[in-house]
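Student: my questions are about this predicted structure, shown below with the sequence.
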Amino acid sequence: MDTYGHENTFGSLPVARLQDLPNPDDTRRGDAPTSDPQPLPAAHEAAWNLRIPAYRPPETFPEHFARFVAAVDITQVSAIVIGCWGGGDASSRIVVDELVAHADRLPALRHLFLGDIWFEENEISWIQQSNITPLLRAFPRLETLIVKGGSMLVLDPVEHTALRHLEFQSGGLPDDVVRAVGASVFPALESLELWLGVEEYGGDATIADLAGILEGRGLPALTTLGLMNSEIQDEIAAAVAAAPIVSRLRRLDLSMGTLGDEGAEALLTGQPLTHLDQLFVGHHFMTKRMRDRLAEALPGIVLGLDEVEEEEDMDDGEVWRYVEVSE
């Protein structure tokens, strides 16, 4: 996923942007179209991007969604990308409500991205999310759910038998959301990615909050786990080093955070990791000596060791490490 731009493909389909179509309200007002309308692809041949401008939108999101329903055979739509749904303080509940209300008319929906919002539209930690649990309950055949933004985000423990990829991109993921993931039952889930973020922006999860995920009781099919973008990345590495779920993984992602020599040492002295295809640690703060040790211990495994960051010296003599994505 590209953090800094809109998606061009999703669910293995090219993205079609509904905003390229003329707005019927313009025609009624007699306004001239700003460009020739683009021909629509078949409903099943595109991932449909629904978004309104972040500033001075000409319509509300429900009005935009109504145009989508009128223009596209939504019974054939398998992938939807949701961009801006209003101003910076607008909650995603308006989107969740529209999707849930139309769930019976979206039987083919398998892939959903809630929050494909560029930083010039809204910073990631300013995106106002909501309770997304109704989406999982309304779409039992959903296979992919990606949510961007952690502010006001709510997830209740849930059982979902079809979901294969779950991803939360945030500058701060609430602790109760992390616990809810660990308490949920996802028998088909193969890939789980959490951008945990920093406490300043709501990322208050502790190692204890990760316990359900690390035990993996509700995640029997998981082969890819990302616990990323955290200011407690060393502690996470130490917990991962003894976690039951790791022996079942093929790919483990501890990148984007503040991982240093302490966390890397825990990985080296913990359970064997040579079964992994990838242990990605990019955006880290390890010394060269530790990088060399890790490369020697895990030959042939994709590591991302070249993506080194530098600690910043503070006036009080402390050093400061930073995560890749916060505000």
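Tutor: The structure has been received and is ready for your questions.

Student: from here on, just use CA atoms for contacts and neighbour counts.
Tutor: Fine.

Student: mind listing the strands in the protein by residue range?
Tutor: Under the criterion DSSP state E, the chain contains strands at 9-10, 13-17, 47-50, 79-82, 111-114, 144-148, 165-169, 191-197, 224-230, 251-253, 278-280, 312-313, 319-320.

Student: output those as TSV; include the columns mean neighbour count and distance to residue 208.
Tutor: TSV is the format used below for these (neighbours: other C-alpha atoms under 10 Å; distance: least, C-alpha to C-alpha, whole Å):
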stretch	mean neighbour count	distance to residue 208
strand 9-10	18	34
strand 13-17	18	38
strand 47-50	25	37
strand 79-82	23	32
strand 111-114	22	28
strand 144-148	20	23
strand 165-169	20	19
strand 191-197	26	14
strand 224-230	25	14
strand 251-253	22	19
strand 278-280	21	22
strand 312-313	11	29
strand 319-320	11	24
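
Student: another structure for you, compare them:
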Amino acid sequence: MRLERQRSDGRCDFWEAKVNRRKRTLELTSGIVNVRNTRTTKTFTSSKDLSAALDKLTKAKLAAGFKEPTVIGSHFLPKPLPTNPVLEAAIREDRSVAGAYGVYADWLQGQDSPVGEWIAVAASLEKAPDPKKETRLQALTDALSLPTKDFATWGTRSGFFEWLRLENSNDWMAKEFDPVAFAEKLFATPLCAALEELRIGILRWDYNSEDVPAVLRVAGKHDWAKSLLRLHLGDVSGDIDMAHHSIGDVGDAITTSFPNLRWLKLHSGSQEWRGEGETFGIGGLALPALETLVIETCAMTKGRLAGLLSAKLPKLTALELWFGSIDRDADATAEDLEKLLDGTAFPAITKLGIVNQEFGGALIERLASSKLAPQLVSLDLSKSTLDSTTAPLLAEIADRFPKLESLNVNDNFLVDDDIAALTAAFKRTRVLEGSQDKLENAEDNYRYASVSE
């Protein structure tokens, strides 16, 4: 059992007792949460003595002001809010019709729920700031027990959520946090009626690869999910190592829950060391309306790439794929891109990114014969291994890209002469050189993808 007590300095004392009945031991840990702790173990001659000692210690701690901790996140939205599926459907039918939002807000106010006024005040604040209204909105937020910013953030349109981001930045190491129950309560509110974009960061660090797919399936139970337009999984800060963050096997869950997505971004490593099934799965995608797909990873394996290239994405026009280092978790090769570059997988592609890879000349050879090359308006080869040996090869095939408007070679191993040669060869194309700082730190001829962990 665990007991906690808040301190006047904002920190938290804790006391935890673990019982081993077989060995008749009582392990006691106490201290200040995330600061320090001490641990002692006591052995008893009988189970009766152990139970008596535990009971006495527990009563003493309760008398000293300790109490059982509240599971983080469980206090939000303690009771369901009123909803009207017919009025919600009317909003989603045409999100540009402001009147539909107002009708639903009026109906909600008629249900004696603070959420109706919350929507009205939020809509008003979209037009102009007003300190009094901001104070009122916070009071309504508290009355409704909406999640605090360390669990969820959002932006509104006409008072309803336009985008919603979930991340447990309060304590993502808390095993007891239940992200599925938390998401279920929030997704069921009328505020999600016209949600256009869902973003998910870290929910529980050690269980994120399980939590994210589960939360997606919970979302799929709600009507608004069928018209969601944008989804971003792995929406984490830049100081989180990619290899240490994973979003789980999400392909099927995305397809089932969000069939009308237009834009999808996945940011994930694989945490292969866990050895507990697929921690980053992208197979099974079938999204008939998807136009843009970004997959940022340092762990593009042959299997993951094959699963992606089997996806059914008939309207896909923009694709950005990251790979990773071949001496880490990324074993996909330039040869494995055949279905992509010959136009079989996604024939409508006009914007292509093959990013964070170590393919070198092997990729350029395949770009030269690619059926996609004549239709590309944008090509991104950033964060990779282009250097003075491969840049001339790329310059030689410039005429294969008659429509190319942008060529991104940022963060490679290029010198000024390489950039000049590419700029001269791609006469009608904007060459984005960015930074080539990797060259200064390269040892001999070692070339590497920018993000390997």
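Tutor: Done, it's in. Because the structure is predicted, anything quoted here is derived from the model rather than measured.

Student: re the thing from before, TSV for the strands of the first structure, including distance to residue 288 of the first structure?
Tutor: Compiled in TSV, these are given as follows (distance: least, C-alpha to C-alpha, whole Å):
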stretch	distance to residue 288 of the first structure
strand 9-10	37
strand 13-17	41
strand 47-50	44
strand 79-82	41
strand 111-114	38
strand 144-148	34
strand 165-169	29
strand 191-197	26
strand 224-230	21
strand 251-253	20
strand 278-280	16
strand 312-313	17
strand 319-320	18
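
Student: out of the ones you listed, which comes closest to residue 126 of the first structure?
Tutor: Residue 126 of the first structure sits nearest to strand 144-148 of all those, at 10.4 Å, using C-alpha to C-alpha.

Student: ok so, going back, quick one: which of the strands of the first structure is nearest residue 264 of the first structure?
Tutor: That would be strand 278-280 among these, by C-alpha to C-alpha, at 11.1 Å.

Student: against the second structure, where does the closest one fall?
Tutor: Per TM-score structural alignment, the counterpart of strand 278-280 of the first structure in the second structure is residues 406-408.

Student: now the matching stretch on the first structure. Mean distance?
Tutor: Its aligned residues in the first structure lie a mean 1.0 Å from stretch 406-408 of the second structure after superposition (mean C-alpha distance after the TM-score superposition for the first structure).

Student: give me the neighbour count for the alignment partner in the first structure of residue 424 of the second structure.
Tutor: Counting by TM-score structural alignment, residue 424 of the second structure corresponds to residue 296 in the first structure. Neighbours of residue 296 of the first structure under the rule other C-alpha atoms under 10 Å: 10.

Student: do residue 208 of the first structure as well
Tutor: 11.

Student: show me what it lines up with in the second structure.
Tutor: In the second structure, the residue equivalent to residue 208 of the first structure is residue 335, according to TM-score structural alignment.

Student: map residue 359 of the second structure across to the first structure for me.
Tutor: Residue 359 of the second structure is assigned residue 232 in the first structure as its aligned equivalent, the criterion being TM-score structural alignment.

Student: ignoring the adjacent residues along the chain, who's closest to that match?
Tutor: Spatial nearest neighbour of residue 232 of the first structure, excluding adjacent residues (C-alpha to C-alpha, 6 or more residues apart in numbering): residue 258 at 6.8 Å.
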